[in-house]
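K.L.:
Fold the stuff below for me.
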Amino acid sequence: MIRNLRFYKTDKAEWFVDLPEWDGDTEDLQMIQGADEWLDLLCNGADEIKLDISNEPFEPASFLTLIRLGEENLGGGANYFLETYQNKKVDLKIWLCEVAHFTFGEYPQRIYFAKA
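P.N.:
Modelled structure (predicted):
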């Protein structure tokens, strides 16, 4: 299933995902440790971007690959890698917190994404 998510940048240049159904702390929705760099790469200077994301391939999606699950004592989550984007080598490591697990019901081997 493809899901459309909105990401926005605050006045402090911090990225967050807009996830109204999240009942945890708002700070959990902040995109950090590479996820902010990923969004900066995709947004072309904008303060907001909408992405279609899925744990199943779709056209014309790029993808993040799971490297390893995070250690619970270090915040949990999962570490992903973006090797290329738009035929350019990126080599970006990205940490995604439990919000990714909440969104997919798991930490998928690949997270497919494309600008909506």
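
K.L.:
CA atoms for contacts and neighbours, from now on please.
P.N.:
OK.

K.L.:
quick one: contacts for Ile111?
P.N.:
Applying C-alpha atoms under 8 Å, 6 or more residues apart in numbering to Ile111 gives the contacts Ile53, Ser54, Asn55, Glu56, Phe63, Leu64, Thr65.

K.L.:
Glu48: neighbour count?
P.N.:
Using other C-alpha atoms under 10 Å, Glu48 is surrounded by 17 other residues.

K.L.:
Need the contact partners of the helix or strand where Thr103 lies.
P.N.:
Using DSSP states H and E, Thr103 sits in helix 98-104. Residues from elsewhere that reach helix 98-104, judged by C-alpha under 8 Å, 6+ apart: Asp28, Leu29, Ser54, Asn55, Gly76, Gly77, Ala78, Glu106, Tyr107.

K.L.:
To compare against the first, here's the next sequence to fold:
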Amino acid sequence: MLASWNTTSTNPIKFTFYKESPGTWYIDLPDYPGPKGNLAMVAGTDDMLDFLAKGKNRVVVKMSEQPFAGALALDRVKVGEPGGGAYYKPLNHAIQSVWLCDVTLFALGKFPEHIYFQALE
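P.N.:
Sure thing, here's the model as predicted:
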């Protein structure tokens, strides 16, 4: 596990995402023990990354369980759908739904109830 989130922590963590041809987004997790395909961002997460990256093929995203100035927000809606993962509803964005796969458990240790995030670069 890379990071362990704590709902009282005020220290955001950062993740880098990159886009490969023909347009698939991946999270950069060099210590992830599974296949690269598991790191692909799909089902709304790719649309959110396109929005955050503003035309670039790489974006660093700051995330926290606590709100912070300028952050967008995701609220967890469902966990454990077929195929695992969790569904989130963006609170302040036009994208209707974002699915986060079980790699989230490797990266964050859980499916947080709320995720606040902002593109840094």
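
K.L.:
Post the TM-score for the overlay when you can.
P.N.:
Remark: TM-score between the superposed chains equals 0.87 [TM-score structural alignment, normalised by the length of structure 1]; 110 aligned residues with a C-alpha RMSD of 1.3 Å.

K.L.:
how big's the offset between the helix holding Thr103 of structure 1 and structure 2?
P.N.:
Compared with structure 2 after the fit, helix 98-104 of structure 1 shows a mean deviation of 1.5 Å (mean C-alpha distance after the TM-score superposition for structure 1).

K.L.:
Now do the strands in structure 1.
P.N.:
Listed in chain order, the strands of structure 1 (DSSP state E) span 3-9, 15-18, 30-31, 48-54, 62-69, 78-85, 88-96, 110-115.

K.L.:
With structure 2 overlaid, report how far the fourth one is off on average.
P.N.:
Taken over the aligned residues, the distance from strand 48-54 of structure 1 to structure 2 averages 0.9 Å (mean C-alpha distance after the TM-score superposition for structure 1).

K.L.:
if I look at the aligned partner of Gly109 of structure 2 in structure 1, how far off is Gly34 of structure 1?
P.N.:
Mapped onto structure 1 by TM-score structural alignment, Gly109 of structure 2 lines up with Gly105. Distance, Gly105 of structure 1 to Gly34 of structure 1, using C-alpha to C-alpha, to the nearest Å: 22 Å.

K.L.:
now Lys12 of structure 1
P.N.:
Taking C-alpha to C-alpha, one finds Lys12 of structure 1 at 17 Å from Gly34 of structure 1.

K.L.:
Mind listing what's buried along stretch 95-104 of structure 1?
P.N.:
By 16 or more other C-alpha atoms under 10 Å, the buried positions in stretch 95-104 of structure 1 come out as Trp95, Leu96, Cys97, Glu98, Val99, Ala100, Phe104.

K.L.:
Mind picking the two most distant members of these?
P.N.:
Trp95 and Phe104 (15.3 Å; C-alpha to C-alpha).

K.L.:
Can you tell me what Gly44 of structure 2 aligns to in structure 1?
P.N.:
By TM-score structural alignment, Gly44 of structure 2 lines up with Gly34.

K.L.:
Sorry, wrong one. I was asking about Lys62 of structure 2.
P.N.:
Superposed on structure 1 with TM-score structural alignment, Lys62 of structure 2 falls opposite Asp52.

K.L.:
Give me the number of neighbouring residues for its match.
P.N.:
Using other C-alpha under 10 Å, Asp52 of structure 1 has 17 other residues around it.
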